Structure formats: C-alpha cells, structure tokens
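K.L.:
Have a look at this prediction, sequence included:
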Amino acid sequence: MPKTLRLILGDQLNQKHSWFQSKDDQVTYALFETWSESTYAKHHIQKITGFFFAMRAFADWMQSEGHQVVYRTLDETRNLQLESISDNLLQVAKEEQFDVIEYQLPDEWRLDQELQALKENFGGVIKSVDSEHFMSVRDDVEEMFKGKKTYLMETFYRKMRKRHQILMDPSGEPETGTWNYDQENRGSLPKDIAFPTASTYVKDATEIVELLERNHVETMGRMKDNVFTYPVTRNECLEALEDFCENRLQFFGTYQDAMTVKHPLLYHANLSFAMNLKMISPREVIDAAIAAYRKQSKDITFNQLEGFVRQIIGWREYMRGVYWAQMPGFGQKNDLDHQLPLPGWYWTGKTKMNCLSHAVNQSLDLAYAHHIQRLMITGNFALILGAHPDDVDAWYLGVYIDAIEWVEITNTRGMSQRADGGLIATKPYCSSANYVNKMSDYCKSCHYNYKEKVGEKACPFNSLYWDFLDRHREKFQKNFRMAFMYRTWDKKDGDEKELILKRAAWVKEHREEL
C-alpha cells in the first residue's frame, strides 16, 4: 500500500468504520483542532469543548489500537499559522512525503468544497470514501422528489422503514398496521409525573477553556465551573443510550412535545451530539430502542417507540437529504422577506417572557433544548416577529452542542422559519400563547398574560401571531391547514384588528425590552 494520510474530521469519530478494522504501517491518521472550525460560527463554549474532548479521546483510542496518529491541538495549529483543516493536512502530507490523501465525505457543504480543492495543491492521489454512518445516501431525497415543489418527510420515512425492514411485518406492511403515531405524541405533562435523572459524564474542562482563551476564540453560552457533562467516548455514548432505553423511552413518544420549567431533559434521549459526531450510529440507536420495546413491551407502548424511530430515520436522515439536495442555495433563502434583527436577549436570556427566558437560558447553560423548545418557543417567536433567517441560523448553529450545518440549517431556515417557501413543511410552525400554555407550565408564572392580545400585559406571542398571519395572507390564506385561523381573524371586527396590529407594531419596535 502506498504511504497514505487519512483525515478524520471532528464529526467523524466512528470506531466501527472499515478504516479501523485493520492496521497498516503505511497509513497515518490526522486530526486537527483549527482556528477555522472554531470560529466559522460563534459557538457555544460547551460545543467546542465537546468536540475537542471527543477528538482527543478518539485519537487516544486509535493509538491504543495500534494506529499511527498525528494530532494537533489548537495551540499547535495556530503556532504553525495553519488556520484551516486543508492547510494542516497539506503541510503534514508534504513534510512526511505521503503519496495518497484519503478523507471521508464530510457532511457540510463548505468542508466538502474545501476538501475537493485539495487536488489543486497536492501532487499525489486524493481519494474520498463514505463515512459509513447514515442509513441513506446524500442524494436519496433529491432523487425521491425530483421535480417536486415540496418534499414530504412521511414519504421518505416510509421508504426508509421498508428499505431497512424496521418495524415491518413479513407482508411488507407496518408492524401494527399504522405508519405514524404522531397524534399520540403530543401529550401535555400530568402534574404528578416524575423525571428520571439522566447519566452524566463529568469532566474538568479548564484546560480547553484556557486553550480557547489563549487563542482568542470568541464563544457564547456558559459552562458552570468549567464542568462538562456530555459523553465523549463510544463507551460513554453506549451507556447513555442504555440509560435512555431503560429509564425514559417508556414516556418519550407521549410527552416528546411537552415543556416544563421543572426539568430540562424530560424523557428525551439527548443523544444527538453522540450521533452527530458519529460515536454511535443511527442503526444501533434504533436497534437498542426496538430491543428495549421487545423486552419491556408492558412498559413501553408502540407509540413511544415509533415516535423515537421516526425522529432518527425520518427527520434526521430526511433533513440530511434535503441539505444535499438544496445546498448551497438553501443558505440564502428568505421566502417571507423577514428583515428584523434577532433580539439581543437571545444571547443573554434577559426577557420577561417566561417561556423564552427559560428556553434561552437553558440553551445558554446546557447547550441543549429539546426540539419543541427550539421549534415552538425560540423558533416560533423569531418567525412571527419577522427575524432575518441569517440571524436565526447564526444563533442556532452556535448555541447547540449538536448543531452541525447539515441538520441545523434545514431545521431552522426550512422547518422553523419557513424561509424555504414551503419545501419542507406544509404550513408555517407558528402559534399564539395558547399553544405554549397548553404544552407547558411556562405561562403560569409569566410577567405577561397568555389570554390577552392587547394591552401592556398582553403576551407578545398573541399580537405577533395575528400580525404574522395578516401580513403574509397572500402566501397562506389558501393553505387548507390555515383556513380556520384566517376565518377566525376575519370574524374579528375592524377595531379589534387595529388594536392587535398596533400592539404587534409596538412589540416589534420594542423587542429588546420585552
């Protein structure tokens, strides 16, 4: 075998990849902590910390398995004045006289372009291979919906179930006769329900924090006492998966949309960081959940399991397919022509709106919020306010530990902000305070009154919701899923409408004071 240098990106920490199944003295693996990856967005301090912890642990594992490894810390790459991944890779390749550079296909368009450009500066052979992580391929969605104006996740989800024979019976039909249990996945929390404590993996992050400070990497968010708690090794991730299946899967589906000030995780898995860095695979996550269902069927009902499986092979794989079908143009979409800056309190959590204060502060403290907090609290408010999708993208990409562009931008600019013109979602994900009150306990202790639409104490969600519908009537009034709300708006008399729209105008103008 020719002398080969293989690149491992920070989100390609897959011990099960075929690369690692045998050792070869002619092969060296390279991982780099770089300025470009630390600063292309203003990342949460816990996000960069998590990546560096996981990358270092992966390099240690490779060395323990007998593989040859080059690992450069941020101090080293900065001192060498090599700011990008390709800069470092080419420098190692030329200094050590490698004949071949190999890399796994990246999941971000910008890195895909950067690595494709390697051939312009490297005289040897360059090869790319699959990351061997996903259950679909890059162009599945593009091929499936070629020529279509909208992409339906449900169509993709059913094909994935059939392709991989997941929860299917021998006749080719879904195991229970029903494909989707979404209607049974929207329960609000009972008053007396308990929340199990999830496993944590405590590490002192002081060394990495000081490394970032030394290199002037600007971050957002908080990490109390420099204590980091996410799993960063494959064994830790497998333990976290087992913990979810044993202690939270039994209530996941029913309460996956619920929100409370009492507990940040509720019954969610919080495995997206582990999966997005490829420390564990979607197939083994699904298999573990199905095995738990088979073993404990009296405790885990089918709607819990199906709701979880749909999140993995439905939404997660689907969003990746949308990304590769639509990039790079997707990153510039702004179908609703929203232009307002996102309020500054998204970076501080200092707002009198209890739902947003809780969701934003939780995000800043933990680099985590579950999907409904993201979609129907922080995302919903940004949408009905009319915030520019660029601002919303920047915040979501930065604040969450699991935010990698392929999954962040499709969920944010597409599903949440409807900037894609309705490609992903059949209706905008917007609501008034009534939904927030129904699905959470946020409104009970809020400065604002969730029942009021106008006046100083009126919840800003209410006037902004009707204002959003009114100003975008041309786009949405023929949408069958929104017809009822337009009929409701039209039944209001002119004076009431005027007061609501005036309140909305005040809210938008004074958004920093809310």
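P.N.:
Cool, the structure landed.
K.L.:
Please count neighbours and contacts with C-alpha atoms only from this point.
P.N.:
Fine.
K.L.:
where do the helices sit along the stretch 251-400 of the chain?
P.N.:
Taking DSSP state H, counting those that start in this stretch, the helices of the stretch 251-400 of the chain run over residues 272-276, 282-295, 302-309, 317-326, 354-366, 371-372, 380-385, 389-399.
K.L.:
Looking at those helices, which one is packed in the most?
P.N.:
Highest mean neighbour count of the helices of the stretch 251-400 of the chain: helix 380-385, a mean of 26 (counted as mean count of other CA atoms under 10 Å).
K.L.:
for it, packing partners?
P.N.:
helix 460-471 (3 or more CA pairs under 8 Å, 6 or more residues apart in numbering; DSSP states H and E).
K.L.:
next helix or strand past the helix it packs on?
P.N.:
Next along the chain after helix 460-471, taking DSSP states H and E as the criterion, comes helix 473-476.
K.L.:
so what's the spatially closest residue to Y442 that is not a sequence neighbour up against?
P.N.:
Nearest-residue entry for Y442: C355, 5.1 Å, with adjacent residues in sequence omitted and distances by CA to CA, 6 or more residues apart in numbering. Contacts here follow CA atoms under 8 Å, 6 or more residues apart in numbering; on that basis C355 touches I377, V436, Y442, C443, C446.
K.L.:
Number of residues surrounding the second one?
P.N.:
Just to be clear, that refers to V436. Around V436 there are 20 other residues, counting by other CA atoms under 10 Å.
K.L.:
want to compare, so here's the second one:
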Amino acid sequence: MPAQTLRIVLGDQLTIGLPLLAQGDPARDVVLMAEVADETAYVPHHKKKIIFILSAMRAFARALEEAGWQVEYVKLDDPGNTGSFTGEVRRAIARHRPKRIVTMEASEHRVLAMQRGWEAQTSVPVTILPDPRFLCTKEAFARWAEGRKSLRMEYFYREMRRKTGLLMEGGDPAGGQWNFDAENRKGPPGALMMPTPYRAEPDAQTRAVIAMVKARFAANFGDAEPFWFPVTQGGAQEAAAHFLREALPQFGDYQDAMVRAHKFLFHSVLSPLINVGLLDPLALCRAAEAEWQAGRAPLNAVEGFIRQIIGWREYVRGIYWWQGPDYMRMNALGAARRLPSMYWTGRTRMACMAAAIGQTRTDAYAHHIQRLMVTGNFALLAGIDPHELHEWYLAVYADAFEWVEAPNTIGMSQFADGGLLASKPYAASGAYIGRMSDYCGSCRYKVAE
C-alpha cells in the first residue's frame, strides 16, 4: 500500500518530539533515514565522529520502530546504496510511492540545497519544515543584525536571556551583571579533585558500527576506540546529569584552563549530543539554572555554561545563515600558508600543540580554549589559509557541523571575516599558554626567551 507521506530524518535531527514526526501518522507514513557516502567523505572525518553519528542514527531508528513507526533505514554498506541523499530519496519513492515528502530544513547550506531540489527531481511535493530547536530563527537574527554598525555576541546574548528568562530577576540579570567571564579565568587547578569523565559502554549495535568504520575508514584521522560517546537519548540524559552533578560547580572558575593529565577538566563534553538532537539545549540550560537556584552550583559557573549555549551557539548559527555560503571563503588577512602536517600527525616539539592535537586524535574532542587559543592561535599567527583550517576542524571533532564550526573558525579564531563576528583577533603569546596550562613546563621551547 502506498505511503501517505515519506518523512525524511537527517543524521543531526535525532529528536523524537520534532514537528517532522509529531505531525505524522505512524500507521500511514514511512520514515526514511540513510547513511550515505557523500556525507562521510566531503572531509576526512575522524573515525569517532563517523561512529558517533551512525550509531546515534541507528539507535534513533530503533527507538522510532519501538514507537510504532515504519522506518526505511539504509546502512552505509547496504547493497544498492546510491551514496547520496537524493539517490536514496528516489529509491524510497519507487518503493513506497508516497503522495508527498516532508523533511526538516538541513543545518548546512549544502544539504538544504539538495532538499530544495527534491521536488523538481522527483515530481513529488516536498514540504521543508523549519528547525524549531533554536531560540532565534534565521529571520529574527537577520532582523537583529541588519543596520547595526557592528555585531557583538554580548548584546545578542542579553536578548536571549530576556527572551528565555534564564538567570533573570524581573528585568535584571541575576547577580546584578550579565556576564561573569572575568571570574572564569583561573589557571590549572592544582590539587583540586577532578571529576571522572562520563563514559558510555557501546552496545552490540555500536560495536558493529565500530567494526565497519575501522574496516572502511582505516585511513581516516583518529582513533576508533575506546568509544565512549552516548548514542541514545537516555545515555545523553545520563551524561548531562553527570556533568551537572560532578563538574558544573567548578566549570566556571576553570573553563579556560588546560591540564595534560586531565583532558576534559570540568567541561561537559555535551556539544556532540546537543548538535545531533539527543539533548534539548534549552532544557539543559534550565537544568543548569536549577542547580544554581538550589545552591549546588555558583552563578559564575552556571552563567558561563548557559552563555555558551544560548549566546555563542545561537549567535554563530545566526551568522552562518545570515552571511550565506560565501562566508566560508572569507580571508580578510590574506593568510595563504598551507596547513602544516602536524595538524594531522601530531608530530611537533610544541607541547601545547602536541597535547591539543593528540587529544583530538584520541577523543575527537578538545575544549574551546584548546581550539581557539592553541590550534587556532598558532594558525592565526602563522598565517595559515583559514579555509584549510576550517576543513580540518570540520573533519576532526565529533561536534563539528558546518553551521557551528565555520563561524567559530572563520570569524572568531582566524578573524578572516574582518571583524564581522568578533571585535578583535584572538591572538596571544606563549605567556598566555604558560599561565593557563601546565604544557609549557615540559616544552622544548621557552616562551619567556
């Protein structure tokens, strides 16, 4: 029997409550999910990133089936897999003969362009729903940005605080100020007890993905194992609860610190889970706010965490869509040097670079200061082509999707947009690394000389 609607779920849309699904009828509609070679190959993704996304997709498909949906799931190594979203949409149409297609707008320009072409290519009506998982729509951000002499995240962030009511006391910010960043710049914490990072245990389905990725992507950057990212909504909720309980209270003070033996310090490592849809960012912010209200976490920690989500995350997404695809090619400083091989090999005598790249290789993760002030700072000072650096960041981090990674790299890290996103280049000498980390004591180079 023909399907009423073919509902297409992409790999970063793994949220049960989306209108894409909530408006559907499990008895009459078919959900299509597809692992395609095009998405694994546009940059040489870290093995862990591929494992994480494919495992999360398969777990989500299983959850949909348990909820009564008919799911057409195409695995990467399935015979007949065309290797592209459009090819798999055509195959699904031939099998199910739907009256219409419903999908949710992709998070990247490249994939959204594909979605917009499906109706003409298949002659099946296509509805593209907006993504409701952000506080600020593309249109609202454009209205906020247009006509301003300069854009500053801080003022945008204040609007998001007012909109959500997070950390607000009437019309004023809790604690009498909007931003406690000045309190969040302590160096390595010394003898302070470190939290144990959350680690999920791979199930049989994830272990099968690990084996496939190790065989099919053997030449890709990064270690496949140990694999510890949660890939289900339940696992993501456990990881969030672990962070709120064990790490949030100290997060603020030490969010900029770097310690070789404690790679994650007090960071949440929740960004991959948020970016594929396993965690609701606003609900997570409200949970963090509740920790402050209950007296279990200080205001500077909670404000710093919330600012990263409703401030920076929303702001860079707005920049990405407002500026369009040409933003990725901006190069205001004319930087033209090729990306050094050490970014891929990790072979360098610079202790900070070796630590940040080594951690990236093993974990597909580094926190924001390691990215901005170590690998990004080196590239800025050395005049590395920002597009090459952008493609490296996009490849090596599990949380890296173009909408969030590109503005952070092009605008914030490399100042390649000439100051559109940030007010100044984030450039620093080795003295900053020495103050904020324990890297320099064992380094071949002496920053004070």
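P.N.:
That came through, no problem. As the structure is a computational prediction, the values presented were derived from the model and not from experiment.
K.L.:
The residue nearest the centre of the second structure - nearest residue in space that isn't next to it in sequence?
P.N.:
Centroid-nearest residue in the second structure: D399, 3.2 Å away (criterion: CA atoms, centre = their mean). Closest residue to D399 of the second structure apart from its sequence neighbours, by CA to CA, 6+ apart: P272 at 4.0 Å.
K.L.:
Next one: the one you found from A257 of the second structure, what distance?
P.N.:
21 Å (CA to CA, to the nearest Å).
K.L.:
same deal with I50 of the second structure?
P.N.:
29 Å.
K.L.:
Ok, T82 of the second structure next?
P.N.:
Per CA to CA, T82 of the second structure is found 46 Å from A257 of the second structure.
K.L.:
Looking at these two, which one has more neighbours?
P.N.:
When T82 of the second structure and A257 are compared for neighbours, A257 comes out ahead with 25 against 20, by other CA under 10 Å.
K.L.:
my guess is the more buried one meets N184, correct?
P.N.:
No - checked against CA atoms under 8 Å, the pair A257 of the second structure and N184 is beyond contact range at 9.3 Å.
K.L.:
Assess the claim that the residue nearest to the centre of the second structure and G277 are in contact.
P.N.:
No - counting by CA under 8 Å, D399 of the second structure does not reach G277; the two are 11.3 Å apart.
K.L.:
How about residues contacting stretch 286-306 of the second structure?
P.N.:
Residues from elsewhere that reach stretch 286-306 of the second structure, judged by CA under 8 Å, 6+ apart: 166-167, 175, 179-181, 183-184, 244, 248-253, 285.
K.L.:
Give the aligned equivalent of the residue nearest to the centre of the second structure in the first structure.
P.N.:
In the first structure, the residue matched to D399 of the second structure (TM-score structural alignment) is D402.
K.L.:
separation between that match and Y396 of the first structure?
P.N.:
10 Å.
K.L.:
Which residue is the nearest non-sequential neighbour of the aligned residue in the first structure for M342 of the second structure?
P.N.:
Under the alignment (TM-score structural alignment), M342 of the second structure pairs with W345 in the first structure. Closest residue to W345 of the first structure apart from its sequence neighbours, by CA to CA, 6+ apart: T351 at 6.4 Å.
K.L.:
The one you found reaches V360, doesn't it?
P.N.:
No - between T351 of the first structure and V360 there is no contact under CA under 8 Å: 9.3 Å.
K.L.:
picking that back up, quickly note the distance from the residue nearest to Y442 of the first structure to A369 of the first structure.
P.N.:
Taken as CA to CA, the span from C355 of the first structure to A369 of the first structure is 12 Å.
K.L.:
How about F53 of the first structure?
P.N.:
Per CA to CA, F53 of the first structure is found 21 Å from A369 of the first structure.
K.L.:
One more: K502 of the first structure?
P.N.:
Distance check for K502 of the first structure against A369 of the first structure: by CA to CA, it reads 32 Å.
K.L.:
and these two? which has more neighbours close in?
P.N.:
Legend: neighbour count by other CA under 10 Å for K502 of the first structure and A369, higher for A369 (25 against 15).
K.L.:
so what's the more buried one up against?
P.N.:
Applying CA under 8 Å, 6+ apart to A369 of the first structure gives the contacts P264, L265, A359, Q362, S363, Y400.
K.L.:
hmm, try it at 6 Å
P.N.:
Residues in contact with A369 of the first structure (CA atoms under 6 Å, 6 or more residues apart in numbering) are S363.
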